[in-house]
Structure formats: structure tokens, C-alpha cells
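[1] no FASTA, just this:
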């Protein structure tokens, strides 16, 4: 092949390559244009196009719609199944509300027992001890039968119209024997001032029963082993007349008051150890009890139920 023919063949190949490359470039350009047209954002008002363009990530972070509220009957049933403790708590609260409540008034307590009668703390009394058959432990103070027969009857002078009722006294002999007894009875004449008539069980702690009569000293005490006090309305009590008794008190009771529309009313004490509201004033309401040291306890919720011993949750302080 001549040189001229060779050159013409080379030029022809270059033209075919250029046409082919141009066609490829044209096709690429058309594809880009089509892509730009289809990817361009739609105009206003085309909601369907905007929703289609939202990324999937937005769907994951969107706030879910609230779940439908279950029917009331279903929620009540679920509570009943899953909250037995709530039912128990409600039952306990109702029982507590049914019990008498009691509080202290915060009144300053006197160490000198300014409200005491003849029997005063930190005072030693001299007398004699005798004995009697105490039976079931009841007596003039009308506390009723007692399980503990370490009890005694106080001479009329020191009994002081039932002010000695419920007092605890420590009795000693010259030989060093001792016993603590609770006053539940009155020892009339011929008992003399200072004399204690002890139950046979208590007397036996000091001497042989055959001794009959022994010299003693005794003094008021405030034992720490006493439980909470109770309140009782006397048989026949109503909202028109009532008599109220305090039982199981650590220290002698000096006063009892009932709350009336006009305020606190102090009741007189009968020699059979009940405080009387002869016109019914305050019967069935709150009661305020004061011991010889001036400590006051206010008790509420005592039902007007005659001859029923109703426990409280409080007690006077020990001295």
C-alpha cells in the first residue's frame, strides 16, 4: 500500500472514533438532563411529591399517635388484680380510724407533782401492813377482775375519795423485803392513816401470813413496765348522763375533762372512781386526762358504750 493510501485509512479511522465518542457523550448528556428533570423538587401544592421525598429516618423519629384509652371497667379490674397491697392498706387505715386516737398536749410536766393529793412522789410514808383475801382483784375502785393480784387497799384517809385509785406503791419492811402493789380498794376504819391492807399474795412477799400485822414504809412509784391506758363508760351512761373511768394509768389521775361546745369541762370524781357528767355535757366526745405531774393526754374516738373497756395507744411518762 502506498503512503498516500495509508494516510487516508488512518484519517477514516479517526473520524469513526470521533463519531462514536460524540454519540457516547451525547447519550451521557441526555441522561444527566433527564436525571436533573426528574430529581428537581416539585412546585408548591404538590403534597404527594413532598411525601415521597421524605427520608425514612424521619418516619423513625416521628412521635407515635397515642394509644386508645382502655375502657374504665378494664382498668378497674386490672387494679384489683395487681394491687392487693392497696386493698390491705385501705383495710388497715379503716381499722386505725375506728380505734381511739390520743395525743399529748405538750403542757410542761412538773417534777414536783403539783396536782397530787395526800400521796406525793419522793415522800416516804410509815404505817403498818395487814392482809385480806383480794378474791379476783376487784375492789372499791371498780376496775374489775385482775390477773395480777399484787394489789392493796388504801386506808380511807390516804384513799382520799378515790384519788389513790390506780397508784403504784413500793412497800418495804425493816428487814429489806419489798413488793410493789397497785391500789384497787379502800380499807375503812379501823384502818389508820399510813396503813395498807395487802392481798395475801402481796403480804406473803414481805412476811409469813401468821405475822398478821407488820411495820412498813411505802412510797409512790411510776413503773416502766405498764402498758397503755384504757377508758370505760359506766353502766347506764348515755348522752344525757355519763360516768367515765380511766384504767391502767402509770401515774395517779388528777383530772378528767370532756370537750363541750363551750370548751373543756372538768368533771368531779366520785368516791367509786368515776368522773361524772350528770347533765351529759361532753359525753361521747373527746376526753382530756391529766396526771398528778400535769401531763395531759387528749383521747378522741371513744364510743359511748357502757361497761366496755376501750384501749388507747398512749400512757403517761414514767417518773
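    It's in. Please read these numbers as outputs of a predicted model, since none were measured by experiment.

[2] switch to C-alpha atoms for all contacts and neighbour counts from now on
    Noted.

[3] in this structure, where's the longest strand?
    strand 178-187 (DSSP state E).

[4] need the contact partners of the following helix or strand past it.
    Remark: after strand 178-187, the chain's next helix or strand is strand 196-199, criterion DSSP states H and E. Under the criterion CA atoms under 8 Å, 6 or more residues apart in numbering, residues 127-134, 149-155, 187 lie in contact with strand 196-199.

[5] find the pair from those residues with maximum spatial separation.
    127 and 149 (21.3 Å; CA to CA).

[6] where do the strands of the stretch 51-200 of the chain begin and end?
    Per DSSP state E, counting those that start in this stretch, the stretch 51-200 of the chain has strands spanning 101-104, 125-132, 151-155, 168-172, 178-187, 196-199. These are given in chain order.

[7] how about these in JSON lines, adding distance to residue 282?
    Rendered in JSON lines, the data for the strands of the stretch 51-200 of the chain read as follows (distance: least, CA to CA, whole Å):
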{"stretch": "strand 101-104", "distance to residue 282": "17"}
{"stretch": "strand 125-132", "distance to residue 282": "38"}
{"stretch": "strand 151-155", "distance to residue 282": "31"}
{"stretch": "strand 168-172", "distance to residue 282": "30"}
{"stretch": "strand 178-187", "distance to residue 282": "27"}
{"stretch": "strand 196-199", "distance to residue 282": "36"}
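
[8] packed most tightly, which of those strands would that be?
    strand 151-155 (a mean of 27; mean count of other CA atoms under 10 Å).

[9] which secondary structure elements does that one contact?
    Identification of packing neighbours for strand 151-155 by 3 or more CA pairs under 8 Å, 6 or more residues apart in numbering; DSSP states H and E yields strand 178-187, strand 196-199.

[10] which of those sits closest to residue 288?
    So among those, strand 178-187 is nearest, using CA to CA, at 22.4 Å.

[11] can you list contacts of that closest one?
    137-143, 150-156, 159, 164-172, 196-197, 202, 205-206.

[12] now with 7 Å?
    Residues from elsewhere that reach strand 178-187 (CA atoms under 7 Å, 6 or more residues apart in numbering): 138-141, 150-156, 159, 164-172, 197, 202, 205-206.

[13] before we move on, what about stretch 293-311?
    Against stretch 293-311 from outside (CA under 7 Å, 6+ apart): 99-105, 107-115, 229-238, 284-290, 316.

[14] okay, pairing it with this:
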């Protein structure tokens, strides 16, 4: 009986040990699960993800607002990032709406430029006077309030080359007057003769004399006027007449710019330069005085019988 009792006790102790071991295993597994899914593990996982993202960002760094501020605050950086269009607009003045002009150029003067009336030459003749009316004449400058004008004799008028010329007239008494040529004195006016306005003649002699001997010469006077351009009535892009007004020195040539270059226009005795086929009408204009100075003018539209001022004038001589 004693031996049976001993076997039962040993078996009970083994069962108790096995149960205890099983309980320990279960407790260990529960502890492991708690550790695995606890808050500390989630934090570690988030920290690991954050570290991965930061590590990836280090490969392509992006400046923070604090890092970019000094660069944008730098004057040189500001200049580099400004709009090129705005910079160009600021650096360059706005274009004027007035007709544009180019720097004057000097070409070689020749006898063909000066014609019959030459600078520095004194001419002998006679002075008469006539009723100038509203001041208009063969040069077709239009009515004027300027009473110091004259008509040039047919020969020296030379198909309107004398138009606009300033002439100093001297009488034998020593009196003198400066007049501007606005008209032609037709034949039988002789070479050297000037037909003056009554007011101009009165500065040389008593009107009762009617006719006096004179000498005269070309002037290049001081003036505040600038050249103006006028297209003749009826002008269009198919046909046009062009006239220059207010030039200090007599004109030798008027040219218009065409697709094939500058084209000289023929001058009429009524002081317009004609483009009968419309070539260059409305384009740039180039005028040359008898001293060889050239002025280029652009921005003049074909506006018949409208005086269009420019910003240019020939030099004084």
C-alpha cells in the first residue's frame, strides 16, 4: 500500500508542475502581446517613420523661410529677380508721340546743291514792292501775318529753290531789312530784282520812290522755329506732294524712303515735291539743305493740307 501511495503523490506533483509551467507560458505570452501592442511600441514605429522621412528629405534639401529671407532681402538679389520688361521700361524713356528724327548728317556740298543763290555772294539788283494780300504766294506756304516777305525774280526763283530763303537787302542809303522769300516775281522781273512787301520796302526808302537799287545776300538766321512737313491736298498712298516749311536754310533735296532705298522727288515750281506713283508716301522723309546737311524725319502720316511739326532744324551758318 505504501508503494501505491508513493506513486500517486509523485504523479500529483508532476501534474502540478506541468500546470504551473503551462500557466507560466500563458503569462509570458500575454506579457509579450502587451509589449508588442503597447503605446511605447507605436511611438517607436512613428519615430522610425519620421527618421525615414527626414533621411529621405536630406537627399533634396528645401530652404526654409528663414534661409531664403536673407537672399530676397539682398538688393542685388532683388535686382536679379525683377522683371526684365519693367527694368527696360524704367531704364528707357517713353517714346514721344511727336514725329521722330535722326541725328543730322553732313554730305558733300556741291554746285548742284546751292543752285543760283550761293552763300557768301552779294547780288546787285533793284527793289520794288507789291500788294502781298494775305501773305500767300507761289511757294504755297499759305496765309501769314509775317509782313517781312518778298517775291524772288523768275530767274533766281529757279523752280522754287529760293522758297523759304532768308535774304538781307541793303539800300544805297545804308538801310537794310531781312525778308523771307514766299513768292515769285514773274517776267519781266530781271535777275537780281526783289519785289518786296510794302512794309519791307518802307524800311529801305520812301514808298513814293517805287524802285531803288539794292544789293542782297543769303542769310542763315537765328531762329527758334523747327521744320514742319505738309502733304498737298489730294495726297494719298498712291500719289502725294510733300512740302517742307520753316527751314532755316534753302532746301536742295527732299527724298522719301522706299523698299529699294531713298528716292529723290522732283520739285515743282509751286514748291511741292511729287511722288506721282505713290512711292514712299507716308514713309520716312529726308531733307537736305544747300550746305549739305541732312535731316531724317519719320512718323509723318499722309494728312493732306495739315502742317505737321517736327523737332529738327538745320544748323546756322
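    Everything's here; your move. These numbers were taken from a predicted model, which means no experiment stands behind them.

[15] any idea which helix is longest in structure 2?
    helix 2-36 (DSSP state H).

[16] just after it, pick out the following helix or strand.
    Assignment by DSSP H and E places the next element after helix 2-36 of structure 2 at helix 39-57.

[17] residue in structure 2 matching residue 4 of structure 1?
    When structure 2 is aligned by TM-score structural alignment, residue 4 of structure 1 is left unaligned.

[18] over to residue 175 of structure 1?
    Residue 175 of structure 1 maps onto residue 173 in structure 2, by TM-score structural alignment.

[19] thinking again about what came up before, of the contacts of stretch 293-311 of structure 1, buried ones?
    Buried subset of these (neighbour count, 16 or more other CA atoms under 10 Å): 99-102, 104, 113, 115, 229-234, 237-238, 284-290, 316.

[20] show me those residues that map onto helices.
    Short answer: these have none in helices (DSSP H).

[21] quick one: the residues in structure 2 that stretch 233-243 of structure 1 pairs up with.
    Residue span in structure 2 matched to stretch 233-243 of structure 1, by TM-score structural alignment: 231-241.

[22] endpoints of stretch 191-206 of structure 2, how far apart?
    23 Å (CA to CA, to the nearest Å).

[23] how about the secondary structure of residue 23 of structure 1?
    Following DSSP: H, G, I helix; E, B strand; the rest coil, residue 23 of structure 1 is assigned to helix.

[24] give the contact list for it.
    Residue 23 of structure 1 neighbours (CA under 7 Å, 6+ apart): none.

[25] mind telling me what residue 220 of structure 2 corresponds to in structure 1?
    That one, residue 220 of structure 2, aligns with residue 222 by TM-score structural alignment.

[26] how about residue 306 of structure 2?
    Using TM-score structural alignment, residue 306 of structure 2 lines up with residue 308 in structure 1.

[27] any idea how far residue 275 of structure 1 is from its match?
    Residue 308 of structure 1 is 16 Å from residue 275 of structure 1, by CA to CA.

[28] and those two? which has more neighbours close in?
    residue 275 (23 against 14; other CA atoms under 10 Å).

[29] which residues touch that one?
    Residue 275 of structure 1 touches 243, 244, 245, 256, 267, 268, 269, counting by CA under 7 Å, 6+ apart.

[30] quick one: map it onto structure 2.
    Aligned partner of residue 275 of structure 1 by TM-score structural alignment: residue 273.

[31] then residue 191 of structure 1?
    Aligned partner of residue 191 of structure 1 by TM-score structural alignment: residue 189.

[32] ditto for residue 266 of structure 1
    Per TM-score structural alignment, residue 266 of structure 1 is aligned with residue 264.

[33] what's the helix or strand for the closest residue to that match other than its chain neighbours?
    Distances taken as CA to CA, 6 or more residues apart in numbering place residue 255 nearest to residue 264 of structure 2, at 4.2 Å, with adjacent residues excluded. Using DSSP H and E, the element containing residue 255 of structure 2 is strand 251-258.

[34] give me the mean deviation of the helix or strand just after that strand from structure 1.
    Scanning forward in sequence from strand 251-258 of structure 2 by DSSP H and E, the next helix or strand is strand 261-264. On superposition with structure 1, the mean distance recorded for strand 261-264 of structure 2 (mean CA distance after the TM-score superposition for structure 1) is 0.4 Å.

[35] what residues does strand 261-264 of structure 2 touch?
    253, 254, 255, 256, 257.

[36] just curious, which of the residues you listed is nearest to residue 278 of structure 2?
    Once CA to CA is applied, the member of those that ends up nearest residue 278 of structure 2 is residue 256, at 10.3 Å.

[37] what number of residues lie near the closest one?
    24.

[38] give the contact list for the closest residue in space to it that isn't next to it in sequence.
    Closest residue to residue 256 of structure 2 apart from its sequence neighbours, by CA to CA, 6+ apart: residue 285 at 4.6 Å. For residue 285 of structure 2, the contact set (CA under 7 Å, 6+ apart) comprises 255, 256, 257, 296, 297, 298.

[39] before we move on, the earlier item: I'd assumed residue 153 was in contact with the match of residue 191 of structure 1.
    Yes. Under the criterion of CA atoms under 7 Å, residue 189 of structure 2 makes contact with residue 153 at 5.4 Å.

[40] helix, strand or coil for residue 10 of structure 1?
    helix.

[41] residues near it, how many?
    Neighbours around residue 10 of structure 1, by other CA under 10 Å: 10.

[42] would residue 294 of structure 2 count as being in a strand?
    Yes. Counting by three-state DSSP, one finds residue 294 of structure 2 located in a strand.

[43] tell me how far it lies from residue 215 of structure 2.
    30 Å.
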